[in-house]
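Fold the following for me, if possible:
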Amino acid sequence: MCPPEAFTSTAGASTLEPDSFVPQTEISKVAFKFATFLLHPAILNHSIRVYLYARDIAAAKGSRYHDEPDKQDLLFIACIFHDMGTTDAFNGASRFEVEGADAAVKHLAMFKFSVWDKRDVWNAIALHTCNGIVQRMGDLAAILRLAIEIDFGRTDSVDGIDDLAALKATFEEKFERKDIEIVLADAVVAQAVKNPAKAPSNSWPGGLYRAYLQDPEWKGVNKAFGA
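Down below sits the predicted model:
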């Protein structure tokens, strides 16, 4: 595993061009600035790529998360906060997905969003590792999960996106992967080492933690990452 301090480094926001992809609203701009100071650079880039995929998926679906300005903000917040629970700032007692969901709702609470919008964002983030469940928790949750799957290697066709391979190449050239699979798994495991309750046995974090305990000297991608 990487040393814990690797999970608290800043992303160097000055190297990014947020005006080219961040919705130009206060809620999204503040969220992005917040993320650049908290997320590991690899996780920040992953979150940006997930948003870019999600934006294209929403457009292809004719989703309200593409067509309605307020919903565009919700899509951005869900994507940029979905791994926020890996940071020291939001390393609470719950598993990282729940901590990220709680953090997103706290951010939304500073703006005028309905309880239903907050619920949809919370569900999308808290359940994003729960394959087979999250897809049935509403449009936002399904879009976020599909975007994450694409960033982690899904190659089969997606309705409305003509050349997924070309899209991936474009996004990864601009926002490099930086060993995201290793960084993300190590961040989740580092929290579980200190508090095993954050990695329930039947969860994705739990699988990562078990794989680590079985071979703590392993240096590559956690053997349970794709489980």
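
hey, let's count contacts and neighbours off CA atoms from now on
Fine.

quick one, what contacts V188?
T86, F96, P205, L208, Y209 (Cα atoms under 8 Å, 6 or more residues apart in numbering).

Show me which of those is closest to G132.
P205 (16.4 Å; Cα to Cα).

I'd say I77 and A103 touch.
No - look at I77 against A103 with Cα atoms under 8 Å: they stay out of range, at 10.1 Å.

higher neighbour count, those two?
Higher neighbour count among I77 and A103: I77, with 24 against 19, using other Cα atoms under 10 Å.

so where does the more buried one fall, helix or strand?
I77 belongs to helix 69-81 when assigned by DSSP states H and E.

Who are the contact partners of F225?
For F225, the contact set (Cα under 8 Å, 6+ apart) comprises E181, A185, W204, G207, L208.

Let me have these in TSV, extended by distance to I57 and secondary structure.
Below are those laid out as TSV (distance: Cα to Cα, whole Å; DSSP: H, G, I helix; E, B strand; the rest coil):
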residue	distance to I57	secondary structure
E181	22	helix
A185	26	helix
W204	24	helix
G207	29	helix
L208	29	helix
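
what's the spacing between T25 and P69?
Distance, T25 to P69, using Cα to Cα, to the nearest Å: 9 Å.

give me every residue that touches L140.
Contacts of L140 (Cα under 8 Å, 6+ apart): Y65, L75, D120, V121, A124.

count of residues packed around N123?
N123 has 21 neighbouring residues, counting by other Cα under 10 Å.

L208 now?
23.

how about it, what does it touch?
So L208 contacts A185, V188, V189, N222, K223, A224, F225 (Cα under 8 Å, 6+ apart).

Wait, the fourth one touches V183, no?
No - shown here, N222 and V183 do not form a contact pair, counting by Cα under 8 Å, at 9.7 Å.

Let's compare: structure for the following, please.
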Amino acid sequence: MCKTADDVPRGVGTGTITAAVRSLLPNHPVCNEALNLAKSSLPASILYHSFRVYFYAQAFMTIFQDTDPTDPTPASIARAEPHVLFVACILHDIGTSSVYDSVPERFEVVSADVAARLLRSHAIPEPAVRDAWLAMSLHTSPGIAERLGGTVRALRLAVRADFGSYPHPPAEYVPGGAEAMNAIRWQLPRLEVEKELGDSVANQAISDPQKAPKASWPGDLVRAKREHPGWDGVNKGF
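Down below sits the predicted model:
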């Protein structure tokens, strides 16, 4: 069983979230609990990445709804509530924390399970919980997540945008506009997120092969780490 905020030892994280960034978050108690969990469990680089992903994903959701006729999401599927999207984004990499080393699932699924339990504890409707779970569990699945639309597509493209394989959304679509983009640039620095995230995923999976199925992103990272044992930079499979 995956752990929730109540199970996590405090003081693990190193990131600082400024008042300016906090002011841009959805006003819902589930967001506060998700943020506390992320802050206590993740290194600053992955925490800041997760924040940037939220801002980008919210922007992509707006773009899909307002301007993108190619969005495959059926019109009957409602746009994700901001607080649900925030939980999905801020916790999408929580499974890489050492807190979850002993959970025998790939980190994407661990993250999705943690978020789903947290959302249910706040009486979030089950369709929204499932939407968040799918978005998180599929966020490293290229060519699939992009085609599913809605929250799944928004989270996937936001992750890609933060790692440079998809264009950043225009500032006017980001919650908080130019102010938020300025906060992203100066108050949520990249640090060494590619190295720390890649190392966290690969090291977990080397200790527990169940976390790195073949033909998965974790599997690619493990394979690259083994092929280049003396390499100390960003994992070549990233």
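
Just give the TM-score of the two.
In this superposition the chains share a TM-score of 0.84, using TM-score structural alignment, normalised by the length of structure 1; 213 aligned residues with a Cα RMSD of 2.7 Å.

just to revisit the earlier point, taking the contacts of L208 of structure 1, tell me the two that lie furthest apart.
Longest span within those, Cα to Cα: V188 and K223, 13.5 Å.

Tell me how far the spatially most central residue of structure 1 lies from A211 of structure 1.
For structure 1, H82 is the residue whose C-alpha lies nearest the centre (Cα atoms, centre = their mean; 3.5 Å). According to Cα to Cα, H82 of structure 1 stands 23 Å off from A211 of structure 1.

In this model V30 seems to touch F37 of structure 1, though I could be wrong.
No - the pair F37 of structure 1 / V30 is not scored as a contact, 11.2 Å apart, by Cα under 8 Å.

Give me the more crowded residue out of the two.
Set F37 of structure 1 next to V30 and count neighbours by other Cα under 10 Å: F37 wins out with 16 against 12.

how about that one, what's its match in structure 2?
Here F37 of structure 1 is matched to S40 in structure 2, going by TM-score structural alignment.

before we move on, what SS does the closest residue in space to that match that isn't next to it in sequence have?
Spatial nearest neighbour of S40 of structure 2, excluding adjacent residues (Cα to Cα, 6 or more residues apart in numbering): G13 at 4.3 Å. Put simply, G13 of structure 2 is coil when judged by DSSP: H, G, I helix; E, B strand; the rest coil.

Kindly tell me how buried G13 of structure 2 is, as a neighbour count.
So G13 of structure 2, with other Cα under 10 Å, has 19 neighbours.

Aligned counterpart of it in structure 1, please.
Per TM-score structural alignment, G13 of structure 2 is aligned with T10.

same check, this time on R120 of structure 2
Matched to structure 1 by TM-score structural alignment, R120 of structure 2 sits across from A109.

now do I94 of structure 2
Using TM-score structural alignment, I94 of structure 2 sits opposite M84 in structure 1.

The stretch of helix or strand the match of F37 of structure 1 belongs to: average distance to aligned residues in structure 1?
Using DSSP H and E, S40 of structure 2 falls within helix 29-41. Compared with structure 1 after fitting, helix 29-41 of structure 2 deviates on average by 1.0 Å (mean Cα distance after the TM-score superposition for structure 1).

Quick check: chain neighbours aside, which residue is closest to K118 of structure 1?
V105 (5.8 Å).

hang on, that neighbour packs against D120?
No - counting by Cα under 8 Å, V105 of structure 1 stays clear of D120, with 9.8 Å between them.

The residue nearest to K118 of structure 1 - how many residues pack around it?
Neighbours of V105 of structure 1 using other Cα under 10 Å come to 21.

Tell me if I'm right that the match of G13 of structure 2 and L44 touch.
No - taking Cα under 8 Å as the definition, T10 of structure 1 is not a contact partner of L44, at 9.3 Å.

For those two, list the residues in contact with both.
T36.

and stretch 28-48 of structure 2, which residues are buried?
If you call a residue buried by 16 or more other Cα atoms under 10 Å, then stretch 28-48 of structure 2 has these buried ones: 30-35, 37-48.

I'd like the distance between D156 of structure 1 and Y53 of structure 1.
D156 of structure 1 is 14 Å from Y53 of structure 1, by Cα to Cα.

One more: N123 of structure 1?
19 Å.

most residues in a single helix of structure 2, which one?
For structure 2, the longest helix by residue count, based on DSSP state H, is helix 44-66.
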